[in-house]
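Enquirer: One predicted model, sequence on top.
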Amino acid sequence: MIHATYLPRRTLLAAAAAPLLTGCSAVQVLDALVPRDNYRADIGLAYGALSRQRIDVYQPSRSAAAASPRPPLVVFFYGGNWTTGQRADYRFVGEALAGAGAVVAIPDYRLSPGVRYPTFLEDCAQAVRWAVNHADRYGADPDRLVLMGHSAGAYNAAMLALDPRWLQAVGLSPRRVSAWIGLAGPYDFLPIDEPMTRAAFEWPATPADSQPIAHVTPQSPPALLLAADRDDTVDPDRNSAGLAERLRAAGVEVSFKRYPRVNHVTLVGSLGTPLRWMAPVRRDVLRFLGLVAS
């Protein structure tokens, strides 16, 4: 056993921060500890007329941009059971990816109980259209559009990637999505037991085609599915493993990875600088994006 006094200071700091990830202040802790000198950000841009229809864009620093002149465009959707969340708390995700060369857009979207399914998907589709329309402004390659999300946000990413209705409704071809990434997403969760999820999807009137797993076809884009072994919120076997199996059966390129040391929240938390020791999530995401981890 290694005595704690011999651990690097960064590891001790991360170990101290890790328990905070069980609470709602976790992302604020991560944001306070990540670097600020390897990206540029445009904050609070409007992709629609409503107050929740705002988006933040993270660009590589000039040195990073020079190494990757046409980086991928990643649109990241945060989780929160479709009832909570705000883009301002996910700067650590923007830094994790923009610091390695990606252009990252993180939108807010309307939440339950103010709205119900599928309104949050409609907002997410509008945000994607805005990101594609502004890709040139930020130096991103609009043909390397990658949708990404955690938990409920992974559901949003999956639905936009797999079900053509949502992007078509905003004038985008579903083929614009070159790939998608899901972290601990719920992809097959009927019947619904959790009260807030019931409200968001108006259970028991929830349509069967609200489930991402119902939309897998041989034309589905490649996927990276990441899951935590210690996930007590979203069953990784039924959801991530089940969707990976369905995609493979359809002949779709998919990579599925599970991590033994993280839970539902620390899975995405490990993208942040202080918690990267917990799981190589950032490394695996960057490799999938064709970028090199720094």
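Expert: The structure has been received and is ready for your questions.
Enquirer: use CA for all of it now, contacts and neighbours both
Expert: OK.
Enquirer: center of the protein, which residue is that?
Expert: Gly149 (1.8 Å; CA atoms, centre = their mean).
Enquirer: Quick check: Arg87 vs Ala65, distance?
Expert: 23 Å (CA to CA, to the nearest Å).
Enquirer: same question, Gly139
Expert: In terms of CA to CA, Gly139 sits 8 Å off from Ala65.
Enquirer: and if you look at Arg258?
Expert: Arg258 is 31 Å from Ala65, by CA to CA.
Enquirer: sorry, back to before: which residues do Gly139 and Ala65 both contact?
Expert: Shared contacts of Gly139 and Ala65, defined by CA atoms under 8 Å, 6 or more residues apart in numbering, comprise Pro71.
Enquirer: ranges for the helices of the stretch 1-150 of the chain?
Expert: Secondary structure of the stretch 1-150 of the chain (DSSP state H, counting those that start in this stretch): helices located at 9-17, 26-33, 62-67, 91-98, 119-133.
Enquirer: The longest one - contacts with which helices or strands?
Expert: Read that as helix 119-133. strand 72-77, strand 103-107, helix 152-162, helix 165-168 (3 or more CA pairs under 8 Å, 6 or more residues apart in numbering; DSSP states H and E).
Enquirer: Grab the nearest non-local neighbour of Leu243.
Expert: In this structure, Leu243 finds its nearest non-sequential neighbour in Ile213, 5.9 Å apart by CA to CA, 6 or more residues apart in numbering.
Enquirer: didn't that neighbour look like it was pressed against Ala244?
Expert: No: using CA atoms under 8 Å, Ile213 is not in contact with Ala244; the gap is 9.3 Å.
Enquirer: got the residue ranges for the helices in the stretch 151-294 of the chain?
Expert: For the stretch 151-294 of the chain, applying DSSP H, counting those that start in this stretch gives helices covering 152-162, 165-168, 195-200, 242-249, 264-269, 281-289.
Enquirer: And the ones you listed: which comes nearest Phe76?
Expert: In terms of CA to CA, the element of these nearest to Phe76 is helix 152-162, at 7.6 Å.
Enquirer: And that closest one, how far out from the chain middle?
Expert: Its chain's C-alpha centre and that of helix 152-162 lie 9 Å apart, by CA atoms, centre = their mean, to the nearest Å.
Enquirer: Below is structure B, check it against A:
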Amino acid sequence: MLLYAASDGSGLVQACSADYQSFCQDVKPGGGRVVACLRKHLAELTNSCRDTLRDIGPAGGDAPAVSTLIPAAPGSTLRDVSYGADPAQKIDVYIPDHPDHAAIVFMAHGGGWEFGDKAARTVVEPKAAYWRARQVIFVSANYRMLPQAAPLDQAADLARAVAYVQAHAQAWGGDPARVVLMGHSAGAHLVSLITVDPGIVSAAGVQPWLGTVSLDSAALDVPTLMQARHLPLYDRAFGKDPAAWATASPYQQLKTRPVPMLLICSTERATSCDSAEHMAAKIAQLGGKVTVKPLARSHMQINADVGADNEETTAIGDFLHTLGVG
């Protein structure tokens, strides 16, 4: 729907009627004036209007996404930004008050590859506030879930989201090269898989990033996990084919030195720290930089409490400091 190619009149006003009345009712349609006006208020628009604007392109060619054209307001939150056509392929972007070539923390939620949401309290709070206060952009991503998408497809979704973030970072006051990936549980498995599998990265167009934080994944070595006693959720995620286990396993796909990694694990779980140590040993053999941080915290606490005054926040802050992120 290239409304701008034909007109910015009634069609666009109908799609963004409330926003038009709030911000642009004195603007006469035609010549791109309504589009330009709405873009000036991008951070304040309804989600439906913002989504419509993303479809608008200039006559005779494809348009860049809106956020590449008009910077988002400092201190604003961009919600449900689409990085793909599927309804699940969306991100929320939390922009600090004074972004200036800001670093970006990209978060992938957990949920056993079956559920979870980018806006869940335990995913966002207090993380977004913590990094915003440090003038770091915080991005929280959704991705397709089982049974619609297997873990490899989910990793591809997240890689695509990272590429989108890098492509739009400058419009938010961010630096596309200063991205740190972070995920919890299933999300930790997925960001770890992205980190070690260059095929996933290159297919999505991801550019180099600074490092990766894994928050308590027990699925870093999927074949070992599946050959031992395990929860049924892993069967639903990885199936019964050993070849598929290896393809979706960060340990098996780790063949060259990755970006620096921080592997936080819960000592209250039977396999999490063993999995992290096993992965770290291989990274070290390949000449990579890796830190394993065992914590006497529950699987859920290691995620939900990031950003509060505790060991996991300190460990992540120290790791980011080594990457040049304050």
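Expert: Perfect, thanks for sending it. Quick caveat: nothing in here was measured; it's all calculated off a predicted structure.
Enquirer: circling back: how close does the residue nearest to the centre of structure 1 get to Pro218 of structure 1?
Expert: 22 Å.
Enquirer: thinking again about what came up before, can you tell which of the helices and strands packed on helix 119-133 of structure 1 is closest to Ser240 of structure 1?
Expert: Taking CA to CA, helix 152-162 is the member of those nearest to Ser240 of structure 1, at 10.3 Å.
Enquirer: In structure 2, what stretch matches that closest one?
Expert: Taken onto structure 2 by TM-score structural alignment, helix 152-162 of structure 1 occupies residues 186-196 there.
Enquirer: Give me the residues contacting that stretch.
Expert: Taking CA under 8 Å, 6+ apart as the rule, stretch 186-196 of structure 2 contacts 108-113, 151, 154-156, 158-159, 181-183, 200-201, 212-220, 248-250, 253-256, 258-259.
Enquirer: Which of those residues fall within strands?
Expert: Applying DSSP state E to the contacts of stretch 186-196 of structure 2, the entries found in strands are Ala108, Leu181, Met182, Gly183, Thr212, Val213, Ser214, Leu215.
Enquirer: tell me the contacts of the second one?
Expert: To tie it back to what came earlier, the one meant is Leu181 of structure 2. Remark: with contacts taken as CA under 8 Å, 6+ apart, Leu181 of structure 2 is in contact with Val105, Phe106, Met107, Ala108, Val191, Gly211, Thr212, Val213.
Enquirer: Save those residues as CSV, and put in distance to Tyr164 of structure 2 and neighbour count too.
Expert: As requested, the contacts of Leu181 of structure 2 are arranged in CSV below (distance: CA to CA, whole Å; neighbours: other CA atoms under 10 Å):
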residue, distance to Tyr164 of structure 2, neighbour count
Val105, 14, 24
Phe106, 11, 25
Met107, 14, 29
Ala108, 14, 28
Val191, 15, 26
Gly211, 17, 23
Thr212, 17, 27
Val213, 20, 26
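Enquirer: To which residue of structure 2 is Leu121 of structure 1 aligned?
Expert: Match for Leu121 of structure 1 (TM-score structural alignment): Ala155.
Enquirer: Now that match: closest residue in space that isn't a chain neighbour?
Expert: Using CA to CA, 6+ apart and skipping residues adjacent in sequence, the residue nearest Ala155 of structure 2 is Leu190, 5.2 Å away.
Enquirer: What residues of the match of helix 152-162 of structure 1 count as buried?
Expert: Burial within stretch 186-196 of structure 2, assessed by neighbour count using 16 or more other CA atoms under 10 Å, is assigned to Ala186, Gly187, Ala188, His189, Leu190, Val191, Ser192, Leu193, Ile194, Thr195, Val196.
Enquirer: Report how many residues lie close to Leu73 of structure 1.
Expert: Residues contacting Leu73 of structure 1 under the criterion other CA atoms under 10 Å number 30.
Enquirer: Please say which position in structure 2 it maps to.
Expert: Per TM-score structural alignment, Leu73 of structure 1 is aligned with Ile104.
Enquirer: Go ahead and confirm that match touches Val139.
Expert: Yes: using CA under 8 Å, Ile104 of structure 2 makes contact with Val139 at a distance of 7.2 Å.
Enquirer: Can you give me the neighbour number for the nearest residue to Arg144 of structure 1 once chain neighbours are set aside?
Expert: Spatial nearest neighbour of Arg144 of structure 1, excluding adjacent residues (CA to CA, 6+ apart): Pro72 at 4.9 Å. When neighbours are counted by other CA under 10 Å, Pro72 of structure 1 registers 26.
Enquirer: show me what contacts Pro72 of structure 1?
Expert: Neighbouring residues of Pro72 of structure 1 by CA under 8 Å, 6+ apart: Ala102, Val103, Ala140, Asp141, Pro142, Asp143, Arg144, Leu145, Val146, Leu289.
Enquirer: Check the gap between it and Ser112 of structure 1 for me.
Expert: For Pro72 of structure 1, the distance to Ser112 of structure 1 equals 31 Å [CA to CA].
Enquirer: which residue sits closest to Trp29 of structure 1, ignoring its sequence neighbours?
Expert: Trp isn't right for residue 29 of structure 1; it's Val. Ala17 (7.3 Å).
Enquirer: and if you look at Gly183 of structure 2?
Expert: Ala108 (4.5 Å).
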